[in-house]
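Asks: here's my sequence, what's the structure:
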Amino acid sequence: MQKILLIGKPNVGKSSLFNRLARQRIAITSDIAGTTRDTNIAKVELNGKEAMLIDSGGLDDSNELFINVKKKTLEVAKDCDILLYMVDAKLGSNDDDRAYFYDLLKLGKKTALVINKVDSKKDEARAYEFINFGFKNVFNISVSHASGIDELIDFCASNLTQNYLVEDDELSLEDFLENDEKVANDEIDLAHMKIAILGRVNVGKSSLLNALVNDNRSVVSSIAGTTIDPVNESIVYKDKTLEFVDTAGIRKKSKIVGIEKFALLRTQKMLENAQIALLVLDASEGFNELDERIAGLLDKNNLASIIVLNKWDLCGKSDKEFDEVCKHLRLDRFKFLAHSPIISVSALSKKRIKNLLDLILKVFDNYTQKIPTSKLNEIIQEAIIKHPLPHDKGKLVKIYYATQFSIAPPKFALIMNKPKALHFSYNRYLQNVLRKNYDFSGVPLVLVPKNKGKNKEEE
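Replies: Below you'll find the model as predicted:
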């Protein structure tokens, strides 16, 4: 697997960028220079391509410890495929950064200059100072404001060779599809849905759970746990069983010399068994980076999702302002959950709780939806005619037909002559076309390119 290295002087934001790209808090971050003294490694997915992301110790010659950290970092760089050299816009250009950067260029790797902490117009002006590096792959970003990150991800993905969901050549097409007519697997009970409620502490998750199960509903079971264990509550609503799973919330776990880390592991088992996730946000106090990391867990587990803005009644905002908040969440905070519906509620007053229950039923229908094969192929062929597939080294790339082979979430096989040539951007284009033709709101879609033959790709 290819490797991407975050490298630069101490305290330029390498660990913060590492956490954002990994979509969870792994590296400990702080304002203390030299916090990262070893390498942190995480497998990440960037535009459908996988890579190993490495957060390195800072480059510094100020003492013996930092000199050893620097030496180890440069050794790691030799074994990486993409180098992201990070600098601090607020500090401007300096000779040390220029010297380190030129040393990295000598390694002959794909390299980018990443200017972090571009948080204002004044910072943008300072960032222009780095033009004296004489380098074209330059990205102005702000990890704290989540700006410029997509462009950087595009750069990395374009220099990764691994394809989106590469098919298993040892598995025949027939085995892979496992009978297209039996998409609705026996283990998926269409009358029973499992819903995870997650969010950071104090966003009102427990109040929301109480409102969902006690608002004139018939409670059919109640399994109480401890304050840190999941709590299960089941209700019957419109002849469907809704099983809610709640935890005590994701919180700051401890402090180590002023450096905070977060506990996320206790929600993982819950998410593995869930089908729908309610991401609860506190609308009264705004949103932060921890909300984004929690949202990343939904994306990672291919869950259907609904974003719940709790405590909306405390905001005093209008319907127009609600639309603006939704736009901000979809375009800035949770781009990978742009398909998720957003609803505002008040758990304490139970306002719009019935609407949320109805929305859960709708999203579950979308999550278990099956598109007829004939209609699916009609949509795909029309999409190809409108935007033909790019050639692969001068050779024609074809999609012969498509078929849905699973639900919860909906998964589609694209039977092709050159599956490895399907670019992630075209895969995403086809997903968007499917969403325009069918209601897949709240649902992730998975498109898998697959060989037409059993074990080899046709030319």
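
Asks: from here on, just use CA atoms for contacts and neighbour counts.
Replies: OK.

Asks: the stretch 151-300 of the chain: strands as residue ranges?
Replies: 192-198, 218-223, 231-237, 240-246, 252-256, 259-262, 276-282 (DSSP state E, counting those that start in this stretch).

Asks: which of those sits closest to Tyr426?
Replies: strand 276-282 (27.0 Å; C-alpha to C-alpha).

Asks: next one: that closest one to chain centre, how far?
Replies: 15 Å (C-alpha atoms, centre = their mean, to the nearest Å).

Asks: hang on, the earlier thing: deepest of the strands of the stretch 151-300 of the chain, which one?
Replies: Among the strands of the stretch 151-300 of the chain, strand 276-282 has the highest mean neighbour count (mean count of other C-alpha atoms under 10 Å), at a mean of 25.

Asks: run through the neighbouring helices and strands of it.
Replies: Contacts defined by 3 or more C-alpha pairs under 8 Å, 6 or more residues apart in numbering; DSSP states H and E place strand 276-282 against strand 192-198, helix 289-300, strand 304-310.

Asks: let's have these in TSV, adding distance to Val280.
Replies: As requested, these are exported to TSV (distance: least, C-alpha to C-alpha, whole Å):
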stretch	distance to Val280
strand 192-198	6
helix 289-300	9
strand 304-310	5
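
Asks: sequence B follows; please return its structure for comparison with A:
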Amino acid sequence: MSFTLALVGRPNVGKSTLFNRLVGRKLALVDDQPGVTRDLREGPARLGPLRFTVVDTAGLEVATDESLQGRMRRLTERAVEMADVCLFMVDARAGVLPADEIFADILRRKARHVILAANKAEGRAGESGLLEAYALGLGEPLRLSAEHGEGMGELMALLEPLATEFEAQAEESAPETEIDVDEDGEADEDAPWAPTPERPLQVAVVGRPNAGKSTLINKILGEERLLTGPEAGITRDAISLNIEWKDTPFRIFDTAGMRKKARVQEKLEKLSVSDGLRAVKFAEVVVVLLDVEIPFEQQDLRIADLAEREGRAVVVAVNKWDLEDEKQDKLKELKESFERLLPQLKGAPLVTVSARTGRGLDRLHDAILKAHETWNRRASTAQLNRWLAGMLEQHPPPAPGGRRIKMRYATQIKTRPPSFVVMTSHPDEVPDSYKRYLINGLRLDFDMPGTPIRLYLRDQGQKNPYKNRKKAQPSRLRKHLDK
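Replies: Okay, here's the model as predicted:
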């Protein structure tokens, strides 16, 4: 990416709509209600030949205290200072408001390059607001319509010379490095997959509101990158961050808190929960974050079960461990509740952490890597067939209706999660209890604790190739000879 473009402006001027258009996907939540965006969201943008990073920011508020709006403003101001270019957006239909003049003054002092844009300027309704934007003293305003894609060519023309300037600066400051090239140039195909910056390990942190998800990720990052506070439900978008955590490339998703479905009434909260569920589907490992004061509530169990049904590796982390006095007794109680309430995740890692102090983060890192390695585990067909013979000898399948079920062989068809096929007669009549017996055997004998396992039974009976074939009719010559 050649440079970073930050989208700034008052709430509800269309920043998230433009962000979605530049990245080419509906990543940011968009709604008529002002103040939807609260955290900083980054994404790879494309505009003609230009490739850059675009940052969607929270709407600039006048508040400067410790309120939620004040913390949102400080986060946006930090994005302004870090960005190469700021696109200051005003609402052409509402005209220039006093708040716009205050923020224009902030940008003049803190931003390196500022482009003024009057959004929602399609048609004649935005002409007066477009003219008013000249009074901000930031040059000629760009006429935009993020909703309809108008003005994208003009925006590209303004960004191109800046992109050339940034690329030249990057080339001058780039250090000369020696690159060691492998003479053989051949990769080891049998080597296990390891996360790389191009393909990081994807982790989603999920849980109920106010469990400490954003605080935990900030502690891992080592900076206040995500908005936090005592209020429940601060996070709305599922924010993804690329980080290097103990020499391992990660892409971590911070998700909105998920309440019971009956309590989710507002449209915006429904969108936030839906965005979080989408993050779970994209993740490889899901960290279910619990509150030590109220662990394993019904909603926690639903969230963990959702991750298992989606086939994701699961790590259960209990937060706010620094507040617990009787740690040994509490840990024993947590483990007993985990085994009893989530038998489908038996053996999954259970880690105690403190997002406030950072204790337990090393254990969480190791648990994530171990869960991911188990999720990618593969067994050979020869091992599986020896295992199946032992399982059948130890506990033969039932004979419903007096018909014996014959299981012939087993094989693994894929990983992520580990999935197996057993060829058997009468697969529809194998009871669920016997399937669980086989799954528990796979989990124990092939060291796959906690990871979701998929087992499919397929019919491969001895079929008569001549069954249902019509009897051949005798030829006319044959009929004549028979006479």
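
Asks: the aligned partner of Tyr429 of structure 1 in structure 2 and Leu455 of structure 2, how far apart?
Replies: Aligned against structure 2 by TM-score structural alignment, Tyr429 of structure 1 finds its counterpart in Tyr437. For Tyr437 of structure 2, the distance to Leu455 of structure 2 (C-alpha to C-alpha, to the nearest Å) stands at 11 Å.

Asks: more neighbours: which of these two?
Replies: Leu455 (18 against 13; other C-alpha atoms under 10 Å).

Asks: that one maps to what in structure 1?
Replies: Using TM-score structural alignment, Leu455 of structure 2 lines up with Leu447 in structure 1.

Asks: next, format the strands of the stretch 151-300 of structure 1 as TSV and append distance to Glu75 of structure 1.
Replies: Below are those laid out as TSV (distance: least, C-alpha to C-alpha, whole Å):
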stretch	distance to Glu75 of structure 1
strand 192-198	41
strand 218-223	53
strand 231-237	48
strand 240-246	45
strand 252-256	29
strand 259-262	27
strand 276-282	41
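
Asks: out of the ones you listed, which gets nearest to Ile4 of structure 1?
Replies: strand 259-262 (23.2 Å).

Asks: most centrally placed residue in structure 1?
Replies: Closest to where the C-alpha atoms of structure 1 average out (C-alpha atoms, centre = their mean) is Gly296, at 4.4 Å.

Asks: any idea what it aligns with in structure 2?
Replies: In structure 2, Gly296 of structure 1 lands on Asp305 (TM-score structural alignment).

Asks: could you measure from its match over to Arg312 of structure 2?
Replies: Here the criterion is C-alpha to C-alpha. By it, Asp305 of structure 2 lies 10 Å from Arg312 of structure 2.

Asks: which residue in structure 1 aligns with His426 of structure 2?
Replies: Under the alignment (TM-score structural alignment), His426 of structure 2 maps onto Lys418 of structure 1.

Asks: what's around that match, how many residues?
Replies: 22.

Asks: Lys456 is in contact with that one, correct?
Replies: No: the criterion here is C-alpha atoms under 8 Å, and Lys418 of structure 1 misses it with Lys456 at 9.6 Å.

Asks: what sits in contact with each of those two?
Replies: With contacts taken as C-alpha atoms under 8 Å, 6 or more residues apart in numbering, not a single residue reaches both Lys418 of structure 1 and Lys456.

Asks: which one is the equivalent of Tyr409 of structure 2 over in structure 1 nearest to, not counting chain neighbours?
Replies: Here Tyr409 of structure 2 is matched to Tyr401 in structure 1, going by TM-score structural alignment. Among residues not flanking Tyr401 of structure 1 along the chain, Ile415 sits closest, at 5.5 Å (C-alpha to C-alpha, 6 or more residues apart in numbering).

Asks: helix, strand, or coil at that neighbour?
Replies: strand (DSSP: H, G, I helix; E, B strand; the rest coil).

Asks: look up how far Phe176 of structure 1 lies from it.
Replies: 11 Å.

Asks: quick revisit: tell me which element the match of Tyr429 of structure 1 falls in.
Replies: helix 432-445 (DSSP states H and E).

Asks: and for that helix, what's in contact with it?
Replies: Met391, Pro397, Met448, Pro449, Ile453, Arg454, Leu455.

Asks: recalculate using a threshold of 10 Å.
Replies: The contact list for helix 432-445 of structure 2 (C-alpha atoms under 10 Å, 6 or more residues apart in numbering) reads 344, 346-347, 379, 384, 387-388, 391-392, 395-398, 418, 420, 422, 446-457.

Asks: test my guess that Lys327 of structure 2 contacts Lys320.
Replies: No: the criterion here is C-alpha atoms under 10 Å, and Lys327 of structure 2 misses it with Lys320 at 11.5 Å.

Asks: more crowded one of the two?
Replies: Between Lys327 of structure 2 and Lys320, counted using other C-alpha under 10 Å, the more crowded position is Lys320 (20 against 13).

Asks: alignment lookup: that one to structure 1.
Replies: Matched across to structure 1, Lys320 of structure 2 falls on Lys311, judged by TM-score structural alignment.

Asks: check contacts around its match.
Replies: Taking C-alpha under 10 Å, 6+ apart, we find Lys311 of structure 1 in contact with 203-204, 281-285, 344-349, 351.
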